[in-house]
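Asker: how would this look folded up:
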Amino acid sequence: MMSERLAIRADAVCAEQARQLADQLSLPLVNDTSEFDLLLEVLPQGLQLQPLGKKVPGPTRVDFVSGSVAHRRQFGGGKGQMIAKAVGIKGGVRPEVLDATAGLGKDAFVLATLGCEVTLLERAPVVHALLADGLWRANQADDMALREITARMQLVSADSLSWMQAEAKCGKRFAVVYLDPMFPHNDKTALVKKEMRTFRPVVGDDLDADGLLAAALQIASHRVVVKRPRKAPFLAQQTPSFQLEGKSSRYDIYTLKKL
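Answerer: All right, here's what the predicted structure looks like:
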């Protein structure tokens, strides 16, 4: 989905990288931004998605080296985090995880930090580009521990539904499949997070979310974990085996086999 006009703008130092990215994404490379609503900016410090206009949020980028994601890595609670419990991390158990709705990769990074091998699927080309850029910069960092974490994250550009269906037919299985589909909103709660305001025009809602659950149950060997807003309905109206509930969100866990 691309409901707003998007272009690429580059810092002079990054002109060649910007040209390659514009060709890859089939987006215009511009200097005059007056006709556009969103910019994918190519800067020395990395890619960022910047909305244009009045009262818009600041840029969105993927940063595993510093900022909130790095802070969570150090002080986020380790195996005590709800997501860790949801995917079944305990003792020496570190299940292989398929994150079929990767987005900015924050949850996948948490799981990789805790020792899981994570395959990330992202179908929106612009979001995939941001995530690939963030992983590349993390792999260039001086922090060996960080590089070991991102080495456990494999990024794939693919439509999750068709990819899972095809891989399941070939016999591929992941211990845990993790889903965090974009939830359709009709009120101001959609504006709470900067990423929501920026990404929704680019990727839209995950209207195939019910189908994602069915595909996930086919490719998972042990469990499927679905992250939802706390009061949202179950995916495909399918009641989970159990739930973990937080203040604003919950995890619906569909168990197939004990980890």
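
Asker: okay, CA-based contacts and neighbour counts for the rest of this
Answerer: Fine.

Asker: now residue 121: how far from residue 104?
Answerer: For residue 121, the distance to residue 104 (C-alpha to C-alpha, to the nearest Å) stands at 11 Å.

Asker: between those two, who's got more neighbours?
Answerer: Neighbour tally, residue 121 and residue 104, criterion other C-alpha atoms under 10 Å: the higher count belongs to residue 121, 24 against 20.

Asker: now the other sequence, so there's something to compare against:
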Amino acid sequence: MHSIKTDMRVSWDGPASREQALQLAERLGLALLDEAEAAAGLLLECTGQGLQLRDCSPGAPGAVRVDFVEGALAHRRVHGGGAGQMVARAVGVRGALRPRVLDATAGLGRDAFVLAALGCEVLMIERQPVIAALLADGLQRALVAGGEVAQIAARMQLIEGDAISLMADWQGPVPQVIHLDPMFPHRDKSALVKKEMRLFRPLAGDDPDAPQLLAAALALASHRVVVKRPRKAPAIEGPPASARLDGQSSRYDIYGKRKLEA
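Answerer: Down below sits the predicted model:
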């Protein structure tokens, strides 16, 4: 399991959020922000709008939280291109085919949400405890919101833990497709990516064990493994991909094992 920066603090913005903050601090082994203490460094904030991570350093980007109900993901759900999106094509969504997907590097759950919105059942693994907490909070708020977003969130399940270990000792139905997006030194210039990378890289670092992650995924998936990479990044060390799907800033290396059929 990835460790947590010990100088991170947990705060809350009102009586309704205090109990959540106390439980979260205890579970993650973090200190609470003393009311007389000036906020500095990374702050995990329990707010009425949801759990969010903020860097309190001067000039730092704004807070990050998982929001499946409004904002960019809601817009993408409606206007994102449906089954034509690159992640959907990579995992094999077409016609009536909706593979069972394991997203072994879930992060903030964006790719998983896109696939779930298209009808896939998606099991997510996230090993960094703070990122997993942000994702779990976003999922819970989506379920409470009701309507279509809640139906999508119901197709998403989250496990906190090390994907390599979990895949090596897998319990339950075998995923048809495993989606991997290991941390890599991103050069994407979009403000959103820069903001999240600046916040998360101190927590998650890079993924030097990406070759082991790929090997474990290839041993488990019944049909295919897909690996998201920056467009010009080298492939993960291991067997060569059987296909490649290129986008403007990223690509998918596809490792086929069996043909997906509806």
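
Asker: Identify the contacts common to residue 121 and residue 104 of structure 1.
Answerer: The contact sets of residue 121 of structure 1 and residue 104 do not overlap (C-alpha atoms under 8 Å, 6 or more residues apart in numbering).

Asker: From residue 101 of structure 1, how far out is residue 221 of structure 1?
Answerer: Between residue 221 of structure 1 and residue 101 of structure 1 the distance is 18 Å, computed by C-alpha to C-alpha.

Asker: Between these two, point out the one with more neighbours.
Answerer: residue 101 (25 against 19).

Asker: Show me what that one aligns to in structure 2.
Answerer: Residue pairing (TM-score structural alignment): residue 101 of structure 1 is matched to residue 105 of structure 2.

Asker: how much space between that match and residue 53 of structure 2?
Answerer: Per C-alpha to C-alpha, residue 105 of structure 2 is found 19 Å from residue 53 of structure 2.

Asker: likewise residue 229 of structure 2?
Answerer: Residue 229 of structure 2 is 25 Å from residue 53 of structure 2, by C-alpha to C-alpha.

Asker: And residue 23 of structure 2, by the same measure?
Answerer: Distance from residue 23 of structure 2 to residue 53 of structure 2, by C-alpha to C-alpha: 16 Å.

Asker: same check, this time on residue 219 of structure 2
Answerer: The gap separating residue 219 of structure 2 from residue 53 of structure 2 is 35 Å, by C-alpha to C-alpha.

Asker: cool, and residue 114 of structure 2?
Answerer: Plainly put, residue 114 of structure 2 is 23 Å away from residue 53 of structure 2 if you go by C-alpha to C-alpha.

Asker: I'd like the next helix or strand past the top helix by length along structure 1.
Answerer: In structure 1, taking DSSP state H as the definition, the longest helix is helix 125-139. Scanning forward in sequence from helix 125-139 of structure 1 by DSSP states H and E, the next helix or strand is helix 144-150.

Asker: Please name every helix or strand in contact with that following helix.
Answerer: Applying 3 or more C-alpha pairs under 8 Å, 6 or more residues apart in numbering; DSSP states H and E, one finds that helix 144-150 of structure 1 contacts helix 106-113, helix 125-139.

Asker: Which of those sits closest to residue 256 of structure 1?
Answerer: helix 106-113 (20.2 Å; C-alpha to C-alpha).

Asker: and the helix or strand that comes right after the closest one with helix 125-139, angle?
Answerer: Using DSSP H and E, the helix or strand that follows helix 106-113 of structure 1 in sequence is strand 118-122. If you take axes from the mean of the first three to the mean of the last three C-alpha atoms, to 10 degrees, strand 118-122 of structure 1 sits at 150 degrees to helix 125-139.

Asker: And strand 118-122 of structure 1 against structure 2, how far off on average?
Answerer: Taken over the aligned residues, the distance from strand 118-122 of structure 1 to structure 2 averages 0.3 Å (mean C-alpha distance after the TM-score superposition for structure 1).

Asker: Tell me the buried residues in stretch 109-126 of structure 1?
Answerer: Residues 109-124, 126 are the ones in stretch 109-126 of structure 1 that count as buried (16 or more other C-alpha atoms under 10 Å).

Asker: Please read the previous query as pertaining to stretch 125-144 of structure 2.
Answerer: Buried-residue list, stretch 125-144 of structure 2, by 16+ other C-alpha under 10 Å: 125-139, 141-143.

Asker: can you check stretch 4-18 of structure 2 too?
Answerer: 4, 8-12, 17-18.

Asker: just checking, which of those residues belong to helices?
Answerer: Among these, the residues falling in helices (DSSP H) are 17-18.

Asker: Using CSV, lay out the buried residues of stretch 4-18 of structure 2 together with distance to residue 197 of structure 2.
Answerer: Listed next are those as CSV, based on distance: C-alpha to C-alpha, whole Å:
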residue, distance to residue 197 of structure 2
4, 16
8, 17
9, 19
10, 20
11, 22
12, 24
17, 27
18, 28
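
Asker: ok, of the buried residues of stretch 4-18 of structure 2, which one's closest to residue 235 of structure 2?
Answerer: When the buried residues of stretch 4-18 of structure 2 are compared against residue 235 of structure 2 (criterion: C-alpha to C-alpha), the nearest one is residue 4, at 28.7 Å.

Asker: On the three-state scheme, the residue nearest to that closest one when sequence neighbours are not counted is what?
Answerer: Of all residues not flanking residue 4 of structure 2 in the chain, residue 203 sits nearest, at 6.3 Å (C-alpha to C-alpha, 6 or more residues apart in numbering). Here residue 203 of structure 2 is helix, with the state taken from DSSP: H, G, I helix; E, B strand; the rest coil.
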